[in-house]
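> Coordinates for the following, if possible.
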Amino acid sequence: MSVIRVEDADGVTHELEPVEGWRLMEILRDYGMGMEGTCGGAVACASCHIVLDPEWADKVAPPREDEIDKLDELPFLHETSRLSCQIIWSDELDGLKITLVKEPT
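Next up is the predicted model:
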């Protein structure tokens, strides 16, 4: 069984069982992690912004140009910011650690 470790906006860590071939955004949404995914993965909204744990940043496929452009539109970024709609789950990502983004107040 593969697992994703998700730190929510309150700092609580959840272990989710992913589905092979699904977008990370879909997995987070279906587990009720507060993931909107408004555009459904079309790289049009950035509502699925997450932060990869630094140890995983180089293990996930790099972002395409359209993802980088959409991330650049956000008011704040982290070094390992990504759009979860652009990460397709595979068993090679077993143990992936991410943080859900909480906008600064």
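> from here on, contacts and neighbour counts on C-alpha atoms
Noted.
> which residues sit against the helix or strand harbouring Leu71?
Here Leu71 sits within helix 65-72, counting by DSSP states H and E. Under the contact criterion C-alpha atoms under 8 Å, 6 or more residues apart in numbering, helix 65-72 has outside partners Val43, Ala44, Cys45, Ala46, Leu77, Ser81, Arg82, Leu83, Gln86.
> The residues you listed in helices, which ones?
Here DSSP state H is the test, and these give no hits in helices at all.
> Now do the contacts for the spatially most central residue of the chain.
For the chain, the residue sitting closest to the mean C-alpha position, by C-alpha atoms, centre = their mean, is Ser84 at 3.2 Å. Ser84 makes contact with Arg23, Leu24, Met25, Cys48, His49, Ile50, according to C-alpha under 8 Å, 6+ apart.
> Please give the structure of this sequence too, so both can be compared:
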Amino acid sequence: MAKITFITTNNDVMEVEGSSGSVMELAVENNVPGIYGDCGGVCSCATCHVHVAPDDMAKVGEQGEIEKDLLDMNDCATEYSRLSCQIEVSDAIDGITLTVAEY
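Here you go, the predicted model:
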């Protein structure tokens, strides 16, 4: 079971827990504001864009090539950007903090 902390665009803090699926799916199931997942998790819309806390980057890993290309077109992307649909929920990411990106 992984516990994930989301910081919304209003600076509200939400903690959610899950054991499978993607972080985007978990966020949508728990009504995290600003995470929409319009494409259903196929890495084509960036409506699940988050900023990973710098200390947690090693836990979530690097962007995939398609994800990188999509984020390169996003004005709000930083070196800590990830699409939450591309992060799998597992014990390995327990305790991470993600800030929901502005659009």
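> rewinding a little: return a PyMOL selection command for the buried portion of the contacts of Ser84 of the first structure.
Selection command for PyMOL covering only the buried members of these, criterion 16 or more other C-alpha atoms under 10 Å:
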select buried, resi 23+24+25+48+49+50
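> re the thing from before, average distance between the helix holding Leu71 of the first structure and the second structure?
Helix 65-72 of the first structure: mean distance to aligned residues in the second structure after superposition is 0.5 Å, counting by mean C-alpha distance after the TM-score superposition for the first structure.
> Can you tell me the SS state at Glu25 of the second structure?
helix (DSSP: H, G, I helix; E, B strand; the rest coil).
> ok, and the closest non-adjacent residue to it?
Cys85 (7.1 Å; C-alpha to C-alpha, 6 or more residues apart in numbering).
> what's the neighbour count on the one you found?
Cys85 of the second structure has 28 neighbours, counted by other C-alpha atoms under 10 Å.
> if I pick it, what's in contact with it?
Ser22, Val23, Met24, Glu25, Gly37, Gly41, Val42, Cys43, Cys48.
> mind putting the residues you listed in a markdown table, distance to Phe6 of the second structure included?
Shown next, in a markdown table, are those (distance: C-alpha to C-alpha, whole Å):
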| residue | distance to Phe6 of the second structure |
| --- | --- |
| Ser22 | 14 |
| Val23 | 10 |
| Met24 | 11 |
| Glu25 | 13 |
| Gly37 | 15 |
| Gly41 | 18 |
| Val42 | 21 |
| Cys43 | 20 |
| Cys48 | 12 |
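> now, among the residues you listed, which is nearest to Ala58 of the second structure?
Ala58 of the second structure has its nearest neighbour among the contacts of Cys85 of the second structure in Val23, at 15.9 Å by C-alpha to C-alpha.
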